[in-house]
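*Asks:* Quick one: sequence plus predicted model below, questions after.
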Amino acid sequence: MENQHPSLSRFFILVLVFAFFFPFSIGQLSSETRLLFRVRRLLEYPPALSSWNNWTNFCYLPPSPSMTIVCSQNKITELSIVGNKGPLPSPPSQNLSQKSLFAVSPQSLSSAFSIDSLFTTLSKLSSLDVLSLVSLGLWGPSPTKIHRFSSLQVLNLSSNFIYGEIPPQVSSLTNLRSLVLDNNLFNGTVPDLSSLPGLEELDVGWNLLGPEFPSLGKTVVSVVLRNNAFRSNIPSELEHCDQMWRLDLSYNEIAGTVPSWLFSLPSIQYLNLAGNKLTGVLATDVSCGNQLGFVDLSRNLLVGGLPLCIYSNSSKRTVSYSWNCLSSGDLRYQHPYRFCQKEVALAAVMPPLRNKSSKSKLGLIIGIAGGVVGGVAALAILVWVILTRVGAKRAENGGLQKSITEKTPTRSPNIVSNAGHMSHAMRLGAIGLPQYHVFTLEEIEEATNNFDPSNLIGEGSQGQLCKGRIRDGSVVVVRCLKLKQKQSIQSLTQHMEVISKLRHRHLVSILGHCIVTYPENPNASNTIFLVFEYISNGTLRSHISERQKQETLKWPQRLMTAIGVAKGLQFLHMGMVPGIFGNDIKIENILLDGNLTAKINGYNLLIPSKDKITKVGSESPFSRVEVDNHGSIGHGDKEDVHQLGRILLEVITGKTITSQSELDELKLQLQRSLTDAPTKLRAAADPSIRGTFAYESLRTAVEIAINCLSNNPSQRPSIEDVLWNLQYSVQVQEGWASSENLSTHS
């Protein structure tokens, strides 16, 4: 015992010395550690923080897509957390009860959550430079205590449910360089940001902000105001923003003329003015900046010709100008001149439609979860409005989400990084599907009764299709595939793990697989059994033809099936890397389940051969369609959009298209009807849906269908743009139906 005393003495001496020289460091770390655990509790234990324990050294945690913590001199300087509770990808149903939105949705934090408590706690991390809280389901009024983050350079609160005005205290954050608040419920005027000397990035898209254009400083590099309620002119102050490379003002109600200097800003690369109320003639002598790579002027009220630098549309520049009243370019996709005259005159005597519709919806809006009182009811109002407008893009999915046709330049290296977004498409997931299962051969034989001939529902060069019933009682379809080339079991297993992620409520999803190998016979090929869900309610074609036995769909149901197909394609294109393109999207390959949910049955799968990637369709597995290293087949994404346009024509008219000539004729008929009296377009619709649709809803669907069928693939819209327009068509239809019901009851 006596021999141990010197060792103990030395130990205590070391502890005392360490505590004497480093008291601040120990106190600082333990203090901020306690704050982080409190943040985890306030966020209701998100999965990204589930691994924390009392022994976690936060300053040495490896960064991940869902969490990053950075320290400097024993102080936390960056906290970035990404969850999976962002805004829903589609509008909620109008018949929800007044206290059910957040009660039925897993997308937001509970009614006990306090955004004020969260930011009070976070503000005690006094050295934060970067604060990023993305898709965590945060809800409540905008955090006014934001001014306490005096050193903040990056603030990212995207994809949450924060409502009210953007706190004016943001203007006091003099170190702020990046402000990202997109996909929330902010409304009102944006505070004056011109006093922020280093602000480079502003993204407040997909909110309810407006009507005045925000005041910005000369240092801005990227400005995104997409999908809000801005209604003022484009301010002349932007002419002095020499570093700005991205300006996205799309889908607001911005009025006035397009300034000539906008195209020649020294650094401008991306300019999106689509979906506004811009009028007048573009100056023909406009010069475009050398770096300008993307211009979208579509869906405005512009007249006259296009400037030469835009009209030339070189291979280095993508330009869209459809649905104006222009006299140059492709006139098939322009309104007649009188259309723009009429719209301008109407705007002069009537308030903007969006403002009017927003007011009319206030009386219909739902409340917040029970237990939240007072001002929280306003959140439900904003939630319903924003989600009806956001619908798409987002699954993200989004990733709620930006157009994949936009040639977005590389993020400016001057902007502080780690303010990332999540793909909305990835969040759509396998909603309502059972857990993926790796079957044994015995289970496959049991499900199909040893492949009894009575269960055979298809056979051809691509293998047999058998109907079966697995042990949980689900009816399935089993496809037997014999590979032509010998492959290692490890290679097949790894790739099937990737394929198992291709599960979505708008796909005929794979429920599992079984790999059978023959090690005793090296010359024998491997066999794979793919187990798909069984869809028993027929094809979309069978539901829009009165000659079939199934119930004929009315216009609102047809819109929802089209949206389902678009969401399925969005997931295929954006839910995985590489995306799944060049799919067999035809009306016979769209199946409907018992709830009339559309499911794509003709999508492709990626299966590796020995030295390349091979496409495999669920209808024709292991078909030999070779793709490049990025998983793209030429204009595969735009070919899918073209096929969707063809489906839309059949859904709208009820006619079966069997040849290219029939497609061209029907497309031309609908194009002409758009410029004639409304009776022409109504007459072109399927007789079985007449009287069930709003004219503007039908018109919107026809316009997007024609755009999808453009002969030039580069002029076809992205799948997210298609989804946005279809969901807007649903909005118009629901508003019309509500007014019709009101008139009937009156």
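*Replies:* Yep, that arrived. Please read these numbers as outputs of a predicted model, since none were measured by experiment.
*Asks:* make it CA atoms for all contacts and neighbour counts henceforth
*Replies:* Noted.
*Asks:* looking at this, residue 531 is in a strand?
*Replies:* Yes - judged by DSSP: H, G, I helix; E, B strand; the rest coil, residue 531 forms part of a strand.
*Asks:* Give me the three-state assignment for the residue nearest to it when sequence neighbours are not counted.
*Replies:* Once flanking residues are discounted, residue 531 sits nearest to residue 478: 4.6 Å by CA to CA, 6 or more residues apart in numbering. Here residue 478 takes the strand state, with states given by three-state DSSP.
*Asks:* The stretch 601-746 of the chain: helices as residue ranges?
*Replies:* 636-653, 660-675, 678-684, 695-708, 719-745 (DSSP state H, counting those that start in this stretch).
*Asks:* between these, which one is nearest to residue 183?
*Replies:* For the helices of the stretch 601-746 of the chain, proximity to residue 183 was assessed by CA to CA; helix 719-745 is nearest, at 14.4 Å.
*Asks:* The closest one - contacts with which helices or strands?
*Replies:* If you count contacts as 3 or more CA pairs under 8 Å, 6 or more residues apart in numbering; DSSP states H and E, helix 719-745 packs onto helix 377-390, helix 555-574, helix 695-708.
*Asks:* Which neighbouring elements make contact with the longest one?
*Replies:* Right, the one you point to is helix 555-574. helix 424-428, strand 598-600, helix 636-653, helix 719-745.
*Asks:* Tell me which of these is the most buried.
*Replies:* Of all the helices and strands packed on helix 555-574, strand 598-600 carries the top mean neighbour count, a mean of 27, counting by mean count of other CA atoms under 10 Å.
*Asks:* And it, what does it pack against?
*Replies:* Applying 3+ CA pairs under 8 Å, 6+ apart, we find strand 598-600 packed against helix 555-574, strand 590-592.
*Asks:* I'd like those as JSON lines, with distance to residue 338 and mean neighbour count appended.
*Replies:* Conversion of the helices and strands packed on strand 598-600 to JSON lines gives the following (distance: least, CA to CA, whole Å; neighbours: other CA atoms under 10 Å):
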{"stretch": "helix 555-574", "distance to residue 338": "29", "mean neighbour count": "24"}
{"stretch": "strand 590-592", "distance to residue 338": "40", "mean neighbour count": "26"}
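*Asks:* Can you add distance to residue 348 and give the ones you listed back as JSON lines?
*Replies:* Conversion of these to JSON lines gives the following (distance: least, CA to CA, whole Å):
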{"stretch": "helix 555-574", "distance to residue 348": "33"}
{"stretch": "strand 590-592", "distance to residue 348": "45"}
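*Asks:* so which of those comes closest to residue 211?
*Replies:* helix 555-574 (30.1 Å).
*Asks:* Please compare the first structure with the one that follows:
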Amino acid sequence: MDFKRRIPDTLGNLAFLLNLDLSRNKLDGRIPDSLGNLTSLSYLYLSNNILEGRIPDSFGNLATLLELHVSYNNLDGRIPDSFGNLTSLSYFSLSRNILEGRIPNFLGNLASLLHLDLSYNKLDGRIPSALGNLVSLTYMDLHENKLEKRIPESFGNLTSLVRLDLSSNMLEGGIPVTMRNMTKLSDLDLSNNMFQGRIPNSLGNLVSLSSLDLSNNMFEGSIPDAFWTLSSLSHLNISNNKIFDSFPKNSSSLSSIDMSHNQIFGHVPDLSSNFPELRTLDLSFNEFNGWVPHFPPILETLNLRKNKISGKLNGICSDINISDTDPYTLALLNVSDNLLSGELPTCLHNFVSLQYLNLANNNLSGDVG
């Protein structure tokens, strides 16, 4: 049976309470103002409930609060100005609510903040430059809001940042050169915005980068050569842009590449020797020519749809090395809408992991062996 309960006002009488965890219940209604009386509180967890209404201004009285978790609720209104008093706060999550208005400048005064998550709300306007004051911050997630204009130059001060997600907003302009200072950054997601211009070479300074997503923007020009020498980079997504370049010669670290829906041209090199860690490659909807490349046994997805790939497909049979110790793991092969010709490959039945095969709109003939 589904029982719903409200947070009782009387909890505000527990003057010596240090830790209050009411998360993952079915609490509904408003958060009582009386919780602002818990001035000894260090940890407050209200996430994963059905709480609604505004966040109480009285929370600004919780000057000793270290962590505040109110994500996954139905809270609305603005972030209270009184939160500027929470100078001890290290973990601050308001994600997945219905908060609106601008991100307040005073958040830049919360000098102890390590983790800031305002994602999945309706916050709008510019990202305040004051957030660049949070020099201890390691995690910032602002994605799925209505933020606009440019990334502040002050973000170059966030040299402790490990993850930055600004995806699915309405941000524009270029990527600030100052972001080259974020040498501890492991995960950068700027996808689904309106960024434009060239991808800056300065991103090649992000030596700790493991995942980079710049998809669904309006970037143009070439891909910085420095990307291919980033030894930690394993996931790269630059799909749905206006990139005009050729495919790189090699990378020893990349396991996932998505360059689909661009204007990338030329031959795809031998993947088996030049991209030994590659598991997923999507080059669909580009201008590639040449032949279907050799690929490593660990490759799981190869999508070359809608290019100008020609020649015979039988070349993939030379990649087969059937053994228990070195099986091929290809699960998706899409070479549709190309210029392939000749007999259908006789070895397709050997790709025992194959789940999706699309050879449509070519000039292939014969029987599948």
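*Replies:* Right, received. Where do you want to start? Keep in mind that this is a model prediction, so the values were computed, not measured.
*Asks:* Need the TM-score from the superposition.
*Replies:* After superposition, the two chains reach a TM-score (TM-score structural alignment, normalised by the length of the second structure) of 0.61; 253 aligned residues with a CA RMSD of 3.1 Å.
*Asks:* on that earlier part again, can you tell which of the helices and strands packed on strand 598-600 of the first structure is closest to residue 66 of the first structure?
*Replies:* helix 555-574 (18.5 Å).
*Asks:* which bit of the second structure covers that closest one?
*Replies:* The aligned range for helix 555-574 of the first structure in the second structure is empty, by TM-score structural alignment.
*Asks:* returning to that earlier point: tell me which residue of the second structure lines up with the residue nearest to residue 531 of the first structure.
*Replies:* Per TM-score structural alignment, residue 478 of the first structure is not aligned with anything.
*Asks:* repeat for residue 308 of the first structure
*Replies:* So, by TM-score structural alignment, residue 308 of the first structure is matched to residue 346.
*Asks:* Residue 283 of the first structure pairs with which position in the second structure?
*Replies:* Match for residue 283 of the first structure (TM-score structural alignment): residue 314.
*Asks:* Check the burial of the alignment partner in the first structure of residue 199 of the second structure by counting its neighbours.
*Replies:* In the first structure, residue 199 of the second structure lines up with residue 166, judged by TM-score structural alignment. Using other CA atoms under 10 Å, residue 166 of the first structure has 22 neighbouring residues.
*Asks:* do the one 5 residues further on as well
*Replies:* Residue 171 of the first structure has 16 neighbouring residues, counting by other CA under 10 Å.
*Asks:* can you tell me which helix or strand the closest residue to it other than its chain neighbours belongs to?
*Replies:* Closest residue in space to residue 171 of the first structure, ignoring its immediate chain neighbours: residue 193 at 5.7 Å, by CA to CA, 6+ apart. Residue 193 of the first structure is part of no helix or strand when elements are defined by DSSP states H and E.
*Asks:* unless I'm mixing things up, residue 193 of the first structure is touching residue 216, no?
*Replies:* Yes - with contact defined as CA atoms under 8 Å, residue 193 of the first structure counts as touching residue 216 (5.1 Å).
*Asks:* Which one's more surrounded, those two?
*Replies:* More crowded of residue 193 of the first structure and residue 216, by other CA under 10 Å: residue 216, with 22 against 19.
*Asks:* In contact with that one, which residues?
*Replies:* 192-195 (CA atoms under 8 Å, 6 or more residues apart in numbering).
*Asks:* just residue 75 of the second structure next, same as before
*Replies:* Counting by CA under 8 Å, 6+ apart, residue 75 of the second structure touches 51-55, 97-99.
*Asks:* Pull out the buried members of those.
*Replies:* Among the contacts of residue 75 of the second structure, those classed as buried by 16 or more other CA atoms under 10 Å are 51-55, 97-99.
*Asks:* Residue 72 of the first structure versus the residue mapped onto residue 91 of the second structure from the first structure, what's the distance?
*Replies:* Aligned by TM-score structural alignment, residue 91 of the second structure pairs with residue 60 of the first structure. The gap separating residue 60 of the first structure from residue 72 of the first structure is 11 Å, by CA to CA, to the nearest Å.
*Asks:* Residue 645 of the first structure touches residue 702, doesn't it?
*Replies:* No - using CA under 8 Å, residue 645 of the first structure is not in contact with residue 702; the gap is 9.1 Å.
*Asks:* what number of residues lie near residue 278 of the first structure?
*Replies:* Residues lying near residue 278 of the first structure (other CA under 10 Å) number 24.
*Asks:* That one and residue 256 of the first structure, how far apart?
*Replies:* 5 Å.
*Asks:* do residue 742 of the first structure as well
*Replies:* Separation of residue 742 of the first structure from residue 256 of the first structure (CA to CA): 36 Å.
*Asks:* Repeat that for residue 600 of the first structure.
*Replies:* Separation of residue 600 of the first structure from residue 256 of the first structure (CA to CA) stands at 43 Å.
*Asks:* Could you check how far residue 41 of the first structure is from residue 293 of the first structure?
*Replies:* From residue 41 of the first structure across to residue 293 of the first structure, the span is 46 Å (CA to CA).
*Asks:* what about those two, which has more around it?
*Replies:* Neighbour comparison, residue 41 of the first structure and residue 293: the larger count goes to residue 293, with 22 against 14 (by other CA under 10 Å).
*Asks:* sorry, back to before: and residue 124 of the first structure, which of the helices of the stretch 601-746 of the first structure is closest to it?
*Replies:* helix 719-745 (40.4 Å).
*Asks:* Report the angle between that closest one and helix 636-653.
*Replies:* 20 degrees (axes from the mean of the first three to the mean of the last three CA atoms, to 10 degrees).
*Asks:* Let me know the outermost residue of the second structure.
*Replies:* Residue farthest from the centre of the second structure, counting by CA atoms, centre = their mean, is residue 366 at 43.2 Å.
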